[in-house]
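Engineer: Sequence and predicted structure are below.
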Amino acid sequence: MDLEDYDGELKEGHYIKGEDVIRVREEAKYQQRFAHFSQFYQAIKTQPYPLDYDQQAIIDYFPEQQLLILGLNSAWELDHHFRARANIHSGALSKALTEIRRNPDYRNCLKLAVWHHALNSAGSDRITDQGFMEQLAKAGFRFFLHGHIHKAETSLFRYDISPTGRKLDQIGAGTFGAPTKEIIPGYPWQYNLLKIKDNQLTVYTRRREENNGAWKPDSRWTQGAGEGALDYYSIEL
């Protein structure tokens, strides 16, 4: 509509303004930008992905493996006008963690959290409000997985300083199939394969260097001076 005709409240981040017009966000329609993903999600998991933001924390429980995976949407506030708003919805996280704490079946599970955006990157497209990591640590999560920056990385988030304190290992993955123009210089296509055995998780990194090439071990994890790099690393649980 014309700027001069709009008399409603303009909330920061909820509108875009041109020279002669203003476009104000309608929440119900705005949520529909995830509709196509919801359909894809339904094809995989036989149920639609929820469009309400406070429901976008999905718990997958695998009792035989004693494994719990929490999927979070770090893109719930993003669009092509606002690209630097990656974060985790506090209401969605709170609901999921409350459910996890109340269910005794989840108590002794290995817990992994998964979302898209990195905590650290060279650009502004990262999660800057990282307080939710403390909540994950207190809830007993041991790992967090992400992508987006198109390169395999690892780091450690420590909530407690003690050797046996609460902590989460980061397992960052490269890109499995992004267009060539989106590949980070010096990094091939990549994916990680995670294997859990006894009290150890091992991350195997694979790479592909040509458009139609073969996948092969990616020996990028250095071991020290004079030592050859390995295509895997292990983390004690």
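Structural biologist: Cool, got the structure. As the structure is a prediction and not an experimental result, all values here were calculated from the model.
Engineer: use CA for all of it now, contacts and neighbours both
Structural biologist: Fine.
Engineer: wait, isn't V203 in contact with K197?
Structural biologist: No. V203 lies out of contact with K197 (CA atoms under 8 Å); the separation is 11.5 Å.
Engineer: Included below, for side-by-side comparison, is a second structure:
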Amino acid sequence: MVHHQIKVAQALISAITEGGRGANGTPFPNQPEKALKLYEFEGSPFCRRVREVMTLLNLDYEVYPCPKGGTKYRAIAKEQGGKAQFPFLIDENTGEKLYESQDIINHLFKNYGKNGKTPKRYARYPKLPIVAFAGTLINGARGVWVDKKIVNREAPKQLLELWGFEASPYTRVVRGVLTELELPFVFHNVAKERWQDQGPSFLRLKPGKYVPLKEGKRSKVVDVMGRHKKDIQVPYLVDPNTGAQLFESEAIVDYLQKKYGA
């Protein structure tokens, strides 16, 4: 069994390979009225591209994990869109159902960006995601295959809720487990909104008490998930099925595996 901190280190290196994408986002997102639904799996480099843009736009969305070998949401995705290909986005606000990561990215910028245009940096991805694929390998290919112990097990009645952002290595470890256990969840992006937010909560570039940007998205969630209501620390998991509320990736992973993977 790989030690948890080694998994975190692998996830950190994986994030670095993407050049910092998936860490920063707008403090004033254009959040859709109806939740975006993303069928994907953590270890897919194409899905990763979409998640990075979701963080940049600071959008919340529902995740329906579709790991290889999964039996729950792969079938639903095929039923909804006609094929088991990922990522697959359902946007009930526009009535669109989209495959192909670039098409999804263009859709997100068009409908939820500031000017409706896809920035050049996100408009011309290489056809083969070599860098992102390398990141998946560095991360131990976690979040690619279903945990065979839970195949055909019923999903919890209510979606779990996870606060984090794409590039957070601690969040990445948790998302990998959620994928392998086929646990659907709402992902609340809390992207870094300015230079003062950079760095982990215990070693931020601007020392002292954390004060979120006024009227920014973080200011609206710090009382919900901020540790001691005065800081932002991710990941943070809420399970409405049991009432569990957990910080610390290792504690969250342990909870998920005991509750849903045993």
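Structural biologist: On my side now, so go ahead. Since the structure is predicted, the reported quantities are computational estimates derived from the model, not experimental observations.
Engineer: Quantify their similarity with the TM-score.
Structural biologist: TM-score for the superposed chains, counting by TM-score structural alignment, normalised by the length of structure 1: 0.24, backed by 97 aligned residues with a CA RMSD of 5.7 Å.
Engineer: rewinding a little: settle it for me: which of V203 and K197 of structure 1 has more neighbours?
Structural biologist: Legend: neighbour count by other CA atoms under 10 Å for V203 of structure 1 and K197, higher for V203 (18 against 8).
Engineer: so who does the residue nearest to the more buried one when sequence neighbours are not counted touch?
Structural biologist: Nearest residue to V203 of structure 1, sequence neighbours excluded (CA to CA, 6 or more residues apart in numbering): L194, at 4.7 Å. L194 of structure 1 makes contact with L201, T202, V203, Y204, according to CA atoms under 8 Å, 6 or more residues apart in numbering.
Engineer: Look up which helix or strand the second one falls in, please.
Structural biologist: Applying DSSP states H and E as the criterion places T202 of structure 1 in strand 200-208.
Engineer: next helix or strand past that strand?
Structural biologist: Later in the chain than strand 200-208 of structure 1, the nearest helix or strand by DSSP H and E is strand 216-217.
Engineer: Residues contacting that following strand, please?
Structural biologist: Residues from elsewhere that reach strand 216-217 of structure 1, judged by CA under 8 Å, 6+ apart: Y204, T205, R206, R207, R208, D231.
Engineer: Burial check on F187 of structure 2, number of neighbours?
Structural biologist: For F187 of structure 2, the count of nearby residues is 22 (other CA under 10 Å).
Engineer: my bad, should have said F143 of structure 1
Structural biologist: Counted with other CA under 10 Å, the neighbours of F143 of structure 1 add up to 22.
Engineer: what residues are up against it?
Structural biologist: By CA under 8 Å, 6+ apart, the contact list for F143 of structure 1 reads K111, L112, A113, L168, D169, Q170, I171.
Engineer: quick check, nearest of the residues you listed to L156 of structure 1?
Structural biologist: When the contacts of F143 of structure 1 are ranked by distance to L156 of structure 1 (CA to CA), D169 comes first, at 4.6 Å.
Engineer: before we move on, the earlier item: which other helices and strands contact the strand holding T202 of structure 1?
Structural biologist: Counting contacts by 3 or more CA pairs under 8 Å, 6 or more residues apart in numbering; DSSP states H and E, strand 200-208 of structure 1 is packed against strand 189-197, strand 216-217, strand 232-236.
Engineer: Give me the angle between that strand and strand 232-236.
Structural biologist: 160 degrees (axes from the mean of the first three to the mean of the last three CA atoms, to 10 degrees).
Engineer: list the buried ones in strand 200-208 of structure 1?
Structural biologist: Residues T202, V203, Y204, T205, R206, R207, R208 are the ones in strand 200-208 of structure 1 that count as buried (16 or more other CA atoms under 10 Å).
Engineer: Are we agreed that K110 of structure 2 is in a strand?
Structural biologist: No. Judged by DSSP: H, G, I helix; E, B strand; the rest coil, K110 of structure 2 forms no part of a strand; its state is helix.
Engineer: just to revisit the earlier point, distance to I22 of structure 1 for the helices and strands packed on strand 200-208 of structure 1 - can I get that in a markdown table?
Structural biologist: Converted to a markdown table, these look like this (distance: least, CA to CA, whole Å):
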| stretch | distance to I22 of structure 1 |
| --- | --- |
| strand 189-197 | 41 |
| strand 216-217 | 51 |
| strand 232-236 | 52 |
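Engineer: which one of the ones you listed lies closest to E134 of structure 1?
Structural biologist: That would be strand 232-236 among those, by CA to CA, at 20.2 Å.
Engineer: Tell me what angle the closest one forms with strand 189-197.
Structural biologist: 40 degrees.
Engineer: ok, back up a step: let's have the buried residues of strand 200-208 of structure 1 in a markdown table, adding distance to A43 of structure 1.
Structural biologist: As requested, the buried residues of strand 200-208 of structure 1 are exported to a markdown table (distance: CA to CA, whole Å):
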| residue | distance to A43 of structure 1 |
| --- | --- |
| T202 | 30 |
| V203 | 28 |
| Y204 | 28 |
| T205 | 28 |
| R206 | 27 |
| R207 | 28 |
| R208 | 28 |
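Engineer: Just flag the most distant two among those residues.
Structural biologist: T202 and R208 (20.1 Å).
Engineer: just to revisit the earlier point, reformat the contacts of L194 of structure 1 as CSV; add distance to L145 of structure 1.
Structural biologist: Supplementary listing: the contacts of L194 of structure 1 in CSV, determined by distance: CA to CA, whole Å:
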residue, distance to L145 of structure 1
L201, 13
T202, 14
V203, 11
Y204, 14
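Engineer: Return the set of buried residues in the longest helix seen in structure 1.
Structural biologist: Determined from DSSP state H, the single longest helix within structure 1 is helix 90-102. By neighbour count with 16+ other CA under 10 Å, helix 90-102 of structure 1 contains the buried residues A92, L93, A96, L97, I100.
Engineer: So which other helices or strands are in contact with it?
Structural biologist: strand 57-62.
Engineer: Noted, bye for now.
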